[in-house]
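Trainee: Below: sequence and its predicted model.
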Amino acid sequence: MYCYDEYDQKIVDERVAQYRDQVRRRLGNELTETEFLPLRLQNGLYMQVHAYMLRIAVPYGMISSRQMRMFAHIARKYDRSYGHFTTRQNIQFNWIKLEDTPDILTDLASVQMHAIQTSGNCIRNITSDEYAGVAQDEVVDPRPFAEILRQWSTFHPEFAYLPRKFKIAISGGKEDRAAILAHDIGLSVTKNAQGEVGFRVLVGGGLGRTPIVGNEICEFVPWQHILTYVESILRIYNQFGRRDNKFKARIKILVKALGIDEFRRMVEADWADIKDGPGTLTAEEVARMASFFTDPNYEILPDHDSKLNEFKVDNRNFSNWMLRNVKPHRVPGYAIVVLSVKKPGNAPGDVTDVQMDAIADLADRYSFGEMRITHKQNVVFADVKQSDLVELWQEVNKLELAAPNIGLLTDMISCPGAEFCTLANARSIPLAKLIAERFESLDFQHDIGEITLNISGCMNACGQNHIGNIGVTGVEKKNHEEWYQIAIGGAEGNDCSIGKILGPSFTFFQVPQAIERILQVYLRERIDEGERFIDTVRRIGHQPFKEHVYSMDYEDEPGQSGDGERSVTPAEYVVPFYSPRF
């Protein structure tokens, strides 16, 4: 993975020193909160419901064991012994004291990390495919280009104050695993008919209040010109994007207003002036960056391990884990392993300091000391010997990170919601807990098969609810009662789509009942067990789901529902889900 040079380290160290003085002045009342606000946001520090939240950048999700141990240290010393992995492949800590933040950033700088541009109206953390470099379907490894984009965008003087935050994702496989169609700019590294490397460029995607799937602005930009092309997109956005209304300030609104053809014309006119300028990439620079992402010392191994197959036959839990959490690797004898941070009953994405230390140790033993945080809030070991899979499974099972549910119903994405976020209308994490408990049967989940369920506590869609096969959004809190909209038909990947709202909203305890009725329609209507939920929705449309979901009464309080499902003890939900950590 990329290692800082003297310039990187100097930039980060100087930023920490600047910020330390800014905090000193704020604590001494030399700066008002209004004056301090943009300064702290530039360093990833938010004020939330109970305390400050610090979001730390993990560029394109890659992290070393040393850096993961630093997260564990921060969780123990400065937080409440846990951290939260986000959908931008970052980590955030929710119980931070302002006076501690300069020391935290100093600690992070010691392991080549920072919190720069994890907030504010700037180019945010570059995200990518969590299987980059090891996926069997990969056309071009996107990581060198992701790092080039990171360096180019960090402290870019022209784009330090954009109309609104700006998100870029890059993928290099035949299958998009980075949700590039749901980003301000989505980049797919590919090859043309002549075998030349270039980029398919998408623009104007995004979720939030106005969810839109991105448009193709250019089918093929040669790799030499990708920085200048992206720069021209940002220059047009910076010049013409709205600044009078933050809800209409994202680039997707500008692209929609102008139309993709006119927006393309404006970008290409600007690009003509800078295409061959200083931002043009050279073969030497790309090769230098690629040198940081060379293969580890793979051994020559057989493609199949006979003992592994025997253990799968004898142990159903391991067999399920192999089916859901282990992915094929491009190198014979190796596998990609996904550690599930979605054990039913736990908050999606939350990892304790003990787990983080143990994950770092396991990465050293089994995956060359590296791992990846995914935009689905899990952790990936990219390079595990097949002969080590049984032993690794036993280890992660002890850590409660071996739930065999990747891609299944309980592998939910969830934002922190109203427990923490001042913007949220409703709770997300307790709802995820309630849903997970209702559907925790693995037999049932395997019967349902591949499905995504995403939850956001408000319309800002940090939980990516619009591109979940089932998307849940907190829309209102009135008279101490939370209300949620449910949409179906959303999807990410190559065939990205935005979910369609079924109808009127549901209360907190009605949501799991409604999801069960949605699933009943799917099980009734699917052609066979091989037809995925999203395929059934697209084939039969929303109406059969809507009719069934709204055809019966709902139980508004914990207890026996009208459909005869299991009862829920009210005491389970009187105390907030995070109460042990308050």
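Mentor: The structure has been received and is ready for your questions. Numbers count the residues shown, from 1 in each chain.
Trainee: Could you use CA atoms for every contact and neighbour count after this?
Mentor: Will do.
Trainee: Which of the three states applies to the closest residue in space to residue 423 that isn't next to it in sequence?
Mentor: Using Cα to Cα, 6 or more residues apart in numbering and skipping the chain neighbours, the partner closest in space to residue 423 is residue 458 (7.0 Å). Under DSSP: H, G, I helix; E, B strand; the rest coil, the three-state class of residue 458 is coil.
Trainee: and here's the other structure:
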Amino acid sequence: MYRYDDYDHALVRERVAQFRDQVARRLSGELSEEEFLPLRLQNGLYLQKHAYMLRVAIPYGTLASAQLRALARIAREYDRGYGHFTTRQNIQFNWIELEQVPDILEQLAEVEMHAIQTSGNCVRNVTTEAFAGVAADELLDPRPLAEILRQWSTVNPEFLFLPRKFKIALCAAEEDRAAVMMHDIGLYVYRDATGQLLLRVMVGGGLGRTPILSQMIREDLPWQHLLSYVEAILRVYNRHGRRDNKYKARIKILVKALGIEAFAREVEEEWEHIRDGEAQLTLAELQRVVAAFDPPRYEAAAGDELAYGSALAGDADFARWASRNVRPHKVPGYASVVLSTKPGVAAPPGDVTAEQMECVADWSERYGFGEIRVAHEQNLVLPDVRKADLHALWKEACAVGLGTPNQGLLTDVIACPGGDYCALANAKSIPIAQGIQQRFEDLDYLHDLGELSLNISGCMNACGHHHIGNIGILGVDKNGSEWYQVTLGGAQGKRAALGKVIGPSFSAAEVPAVIERIVATYVEQRGAGESFVETVERVGLEPFKARVYQQAEVPA
């Protein structure tokens, strides 16, 4: 994985020293909270309901074992023993004391991590899929391009004060596992018939109050123009994006207002001025970054497949876990493993304890090459595990609560922290997620249902990506009470779709039964081999609405 150079080290250390001084001035009263607000946001520090929350960047979701151990130490020493992994592949600590933040940032800097641009109206953490570099259906590893974007956008003065926050995602595989179409800029990497590396540029995606999927603005863009074209888009957005209303400030609103053709003309005109300038990438620069992502020395043995097959045949529970949580690898004899952070009522989705982090760091070294990934579904991934080691790893994962065999199933719930922590939330997310997980504890039933995503957000900011869940749940406020709106038919990937609201919202007590009825309707209505989204597309919302609203929930 990428290691900091002298520029990275200097930038991060100077930022830590700068923020230490700013915190001291805030604590002494020299800075008011209003004056301190933009300074702390530049360093990923939010003021939540109960304490400060620190969001730490995990660029394109890749961690080294030493970095994960450092996060575990921070969780134990400065938080309440855990961290929360987010849909943006970052980690959040929810119980931070202000005076401790400079020391935390200094410890992060020691392992080449920081919290820069995890908040504010700037280019946020650049993301890609958790299986980058190892996926069997991948064209190439997209992380070097993500790293180039990270270096270019970090403390880039032209784009530190955009009209609103800005998110970029890349995909270089046949299947889009990075939710590219819900980002401000999405980049699909591919090759033409001659083997030339090209980019399909998508723009104007985003969820929140006004959910919109991105549209293609440029096809067949040579990779050398990655930075210059992104810069042209950002310049047009910076020039024309609204700053008078934060709810209408995202680039998706500008694209919708101008129309994709008019917006594209503006970008092309801007790009003509810079396309052959200093932002044009060279092969030498690409190779410099690619060298940091050299694949490890794989050493699969001839008997690995036989050992794996024997373990599958001899242990039904292991076979069920492997069928869900083990992913194909491009190197024979290896696999990628999803460690589920969704054990049900035992822990909120995305929460991982310090002890669990240390175990994962140990496993990454014992069973892999010291690398961990964070998936936007809030799970952790070990990208390189010999198949012969999968049974032993599974046993250890089960022992610490990370072996739930539910990747991609209904209980693999994506959820924001919601009203338990967030000052912006209208309603709680965690109890709703756990109520649904408890209702669907039968693993055999879950596996029979197959792939089915459920996403929960505590407010319209949509941090739980509820719009693109097959089943989406949004917390809303009704006269000071918490209610929940349900959408159906959302999907991510190259066939992304936004869910449609089925009708009036439900009380918290009603939600698990409502989901149960929706699932029962799907089971009754689905055709052979038909997914949830395909069933919703074919039969429409009416059968689901009829079942849900004709049966009243009887409180327990």
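Mentor: That came through, no problem. Worth saying up front: this structure is predicted, and the values here are computed from it rather than measured.
Trainee: Report the contact partners of the counterpart of the residue nearest to residue 423 of the first structure in the second structure.
Mentor: Using TM-score structural alignment as the criterion, residue 458 of the first structure maps onto residue 459 of the second structure. Neighbouring residues of residue 459 of the second structure by Cα atoms under 8 Å, 6 or more residues apart in numbering: 418, 424-427, 474-476.
Trainee: Check residue 483 of the first structure too.
Mentor: Counting by Cα under 8 Å, 6+ apart, residue 483 of the first structure touches 426, 474-477, 505-508.
Trainee: same deal with residue 85 of the second structure?
Mentor: 91-92, 350-352, 374, 378-379.
Trainee: if we go to 6 Å?
Mentor: 91, 350, 378 (Cα atoms under 6 Å, 6 or more residues apart in numbering).
Trainee: what comes into contact with stretch 231-238 of the second structure?
Mentor: Residues contacting stretch 231-238 of the second structure (Cα under 6 Å, 6+ apart): 162, 267, 270-271.
Trainee: mind redoing it with 7 Å?
Mentor: 162-163, 251, 266-267, 270-271 (Cα atoms under 7 Å, 6 or more residues apart in numbering).
Trainee: who wins for neighbours among those residues?
Mentor: residue 251 (29 neighbours; other Cα atoms under 10 Å).
Trainee: Let me see the contact set for the nearest residue in space to that one that is not next to it in sequence.
Mentor: Using Cα to Cα, 6+ apart and skipping residues adjacent in sequence, the residue nearest residue 251 of the second structure is residue 204, 5.6 Å away. Residue 204 of the second structure makes contacts with 184-185, 213-215, 251-252, 255, as judged by Cα under 7 Å, 6+ apart.
Trainee: Just the ones in helices from these, please.
Mentor: 251-252, 255 (DSSP state H).
Trainee: So which of the residues you listed is the closest to residue 286 of the second structure?
Mentor: residue 251 (28.4 Å; Cα to Cα).
Trainee: From residue 122 of the second structure, how far off is the closest one?
Mentor: As judged by Cα to Cα, to the nearest Å, residue 251 of the second structure and residue 122 of the second structure stand 12 Å apart.
Trainee: residues shared between the contacts of the two?
Mentor: By Cα under 7 Å, 6+ apart, no residue touches both residue 251 of the second structure and residue 122.
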